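A.B. asks: With the input below, show me the fold.
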Amino acid sequence: MYWLEGIPADFENNFITDNRYTYIFKGLGITFEVTIFAALLGIALGIVVALIRSSYATLKEEMHGGFGKGLLKFLNAVAGIYLTVIRGTPVVVQLMITYFVIFASSNNKVLVAVLAFGINSGAYVAEIIRSGIESIDKGQFEAGRSLGFGYVRTMAFIIIPQAFKAVLPALANEFIVLIKETSVSGYIGLQELTKGGDIIRSRTYSAFLPLIAVAAIYLVIVMIFSKLVSLLERRLKNSER
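C.D. replies: Coordinates of the predicted model:
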């Protein structure tokens, strides 16, 4: 166990000397910033895409031609392409395309990361919400229409609230996945948590403690949010009794 004797000195060299621990804390803050705003963008985009796809599936037989059906069909096709491309390509490639191609002239790496991860997350959120909408009994649509609600009001006041309740745990898990996915932001030079640990490694030429510290922080974050998700699931189950 002689190697343990060197850990205090390595700890001081990696984290205390030149206040290198600040790379970790600064990176953690950027990780949360990117994750939160990307999650909000992903939820907004996911709701729109899910509503387009579920509305097309529900109304395509009822609509008899015209501009409305043509527009809905076009939007559904665009949504389908979006889901296929985003879910079929690695997030790191999407991030690099967003930064080096689409926003090549921008220096705002946080904004680019938010857009890239938000658009990526939106594809998965869309399928989660769509599955939630489809899980609602069709009789709920009929009940809404019997109350004089149109399709839009039925979705807004009856279907969507029930669907959100059903998919909240899945959305929370998507947030956990998103936190871990932001670890590839270093590919565009963004100093998030993983990049902060890598900077320390490049300064000290010691990889063990910086990377273990980064892994431990991610683990603690995921464990906390996983516990919150399990509590949420339990509360939702109790409310259904």
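A.B. asks: Going by C-alpha atoms from here, please, whenever you check contacts or count neighbours.
C.D. replies: Noted.
A.B. asks: the strands in the chain, which residues?
C.D. replies: Assigned by DSSP state E, the chain shows no strands.
A.B. asks: Report the buried residues of the longest helix belonging to the chain.
C.D. replies: Counting residues, the longest helix found in the chain (DSSP state H) is helix 21-59. Neighbour-count burial for helix 21-59, counted by 16 or more other Cα atoms under 10 Å, picks out 21, 23-24, 27-28, 30-31, 33-47, 49-56.
A.B. asks: Show me the helices in the chain, by range?
C.D. replies: 7-11, 21-59, 66-88, 91-97, 109-135, 139-146, 151-154, 160-181, 193-204, 208-239.
A.B. asks: closest to F103 out of the ones you listed?
C.D. replies: Nearest to F103 among the helices of the chain is helix 109-135 (7.3 Å), distances taken as Cα to Cα.
A.B. asks: One more, so I can put them side by side:
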Amino acid sequence: MNWDFDFITNGQMVYFLQGAKWTLIISLASVVLGVIFGSLLTLLKRSKIKIFKFVSSAYVEIVRGTPLLLQIFIVYFGLSNVLNINELLAVIIALSLNSSAYVSELIRAGIEAVDKGQMEAARSLGMTEAMAMRKIVIPQAIKNILPAIGNEFVAIIKESSMASTLGVAELMYAANVVSTKSFNKTETLIMSAVFYFVMTFSLGRLIKYIERRMKVSDTN
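C.D. replies: Down below sits the predicted model:
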């Protein structure tokens, strides 16, 4: 087998660089919105109002029980005629809604990992439950879930490849464009794999560094 990577030197690498840029933009936007929506889901799930708990729990189960690609299609074909959204926005919305279901579970687990005695101690000092959550529980829960949120970011980077099915010019779409121009399908896929690895590996190292820094700050 003779591999041909001439596209690296003939100016077509710009497609991969642009694709990687859009992959990171899509992933970052989706994670940020996923954390916001996930936090709201957690509040609803912890609510004393049963209908809120039911709706949030049902949403999480439905999202986690259906394929992401199906969710992207539902958002795009379901909302494009109503709200006139483009493919990029549809992908970001779908990834955000998908991520929020997983992030809400991470936040819930982070809150539950905080010793319940701290809430009781805060209440005994005259704090309301909301104040104790805001000042005592949530800051500790954030420390617990930050590494997991980072891992969710890594997962979203890989899952964003499904945006190519709608023609969004992210990394996989770029690989398809270059393979069409160069007729080197395997080589362009290998190059896109290198880009994904560099992004996810670098982010993984950053997450490990943050974890170590957090452990050091906890011991001081």
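A.B. asks: Report all helices and strands that the longest helix of the first structure contacts.
C.D. replies: helix 66-88, helix 109-135, helix 160-181, helix 193-204 (3 or more Cα pairs under 8 Å, 6 or more residues apart in numbering; DSSP states H and E).
A.B. asks: hmm, back to that, export the helices of the first structure to a markdown table and tack on distance to F103 of the first structure?
C.D. replies: Converted to a markdown table, these look like this (distance: least, Cα to Cα, whole Å):
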| stretch | distance to F103 of the first structure |
| --- | --- |
| helix 7-11 | 39 |
| helix 21-59 | 17 |
| helix 66-88 | 18 |
| helix 91-97 | 8 |
| helix 109-135 | 7 |
| helix 139-146 | 43 |
| helix 151-154 | 36 |
| helix 160-181 | 20 |
| helix 193-204 | 21 |
| helix 208-239 | 29 |
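A.B. asks: quick one, which of those helices is packed in tightest?
C.D. replies: Greatest average neighbour count among the helices of the first structure goes to helix 109-135 (a mean of 23), per mean count of other Cα atoms under 10 Å.
A.B. asks: Please tell me how far it is from the chain's geometric centre.
C.D. replies: 6 Å (Cα atoms, centre = their mean, to the nearest Å).
A.B. asks: That one against the second structure, how far on average?
C.D. replies: In the superposition with the second structure, the average deviation recorded for helix 109-135 of the first structure is 0.6 Å (mean Cα distance after the TM-score superposition for the first structure).
A.B. asks: and for that helix, what span of the second structure is it aligned with?
C.D. replies: Alignment of helix 109-135 of the first structure against the second structure: residues 87-113, by TM-score structural alignment.
A.B. asks: Let me see the contact set for Q140 of the first structure.
C.D. replies: By Cα atoms under 8 Å, 6 or more residues apart in numbering, Q140 of the first structure lies in contact with 158-159.
A.B. asks: Which position in the second structure pairs with P169 of the first structure?
C.D. replies: Under TM-score structural alignment, P169 of the first structure pairs with P147 in the second structure.
A.B. asks: picking that back up, any chance of the helices and strands packed on helix 21-59 of the first structure in a markdown table, with distance to G150 of the first structure too?
C.D. replies: Formatted as a markdown table, these follow (distance: least, Cα to Cα, whole Å):
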| stretch | distance to G150 of the first structure |
| --- | --- |
| helix 66-88 | 15 |
| helix 109-135 | 17 |
| helix 160-181 | 14 |
| helix 193-204 | 48 |
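A.B. asks: Looking at those, which is nearest to A213 of the first structure?
C.D. replies: Closest to A213 of the first structure of these, according to Cα to Cα: helix 193-204, at 7.7 Å.
A.B. asks: quick check: the closest one aligns to which part of the second structure?
C.D. replies: Using TM-score structural alignment, helix 193-204 of the first structure pairs with 171-182 in the second structure.
A.B. asks: chain center to that stretch: distance?
C.D. replies: Worked out by Cα atoms, centre = their mean, stretch 171-182 of the second structure lies 24 Å from the chain centre.
A.B. asks: Have a look at how far, on average, it is from the first structure.
C.D. replies: In the superposition with the first structure, the average deviation recorded for stretch 171-182 of the second structure is 1.1 Å (mean Cα distance after the TM-score superposition for the first structure).
A.B. asks: Y187 of the first structure: which of the helices of the first structure is closest?
C.D. replies: helix 91-97 (7.2 Å).
A.B. asks: just checking, what packs against that closest one?
C.D. replies: Packed against helix 91-97 of the first structure by the contact rule (3+ Cα pairs under 8 Å, 6+ apart) you find helix 109-135.
A.B. asks: quick one: the helix it packs on to helix 160-181, angle?
C.D. replies: Going by axes from the mean of the first three to the mean of the last three Cα atoms, to 10 degrees, helix 109-135 of the first structure is angled at 140 degrees with respect to helix 160-181.
A.B. asks: Are there helices or strands packed against helix 109-135 of the first structure, and which ones?
C.D. replies: Contacts defined by 3+ Cα pairs under 8 Å, 6+ apart place helix 109-135 of the first structure against helix 21-59, helix 66-88, helix 91-97, helix 160-181.
A.B. asks: Around R241 of the first structure, how many other residues sit close by?
C.D. replies: When neighbours are counted by other Cα atoms under 10 Å, R241 of the first structure registers 5.
A.B. asks: And it, how far from R203 of the first structure?
C.D. replies: 57 Å (Cα to Cα, to the nearest Å).
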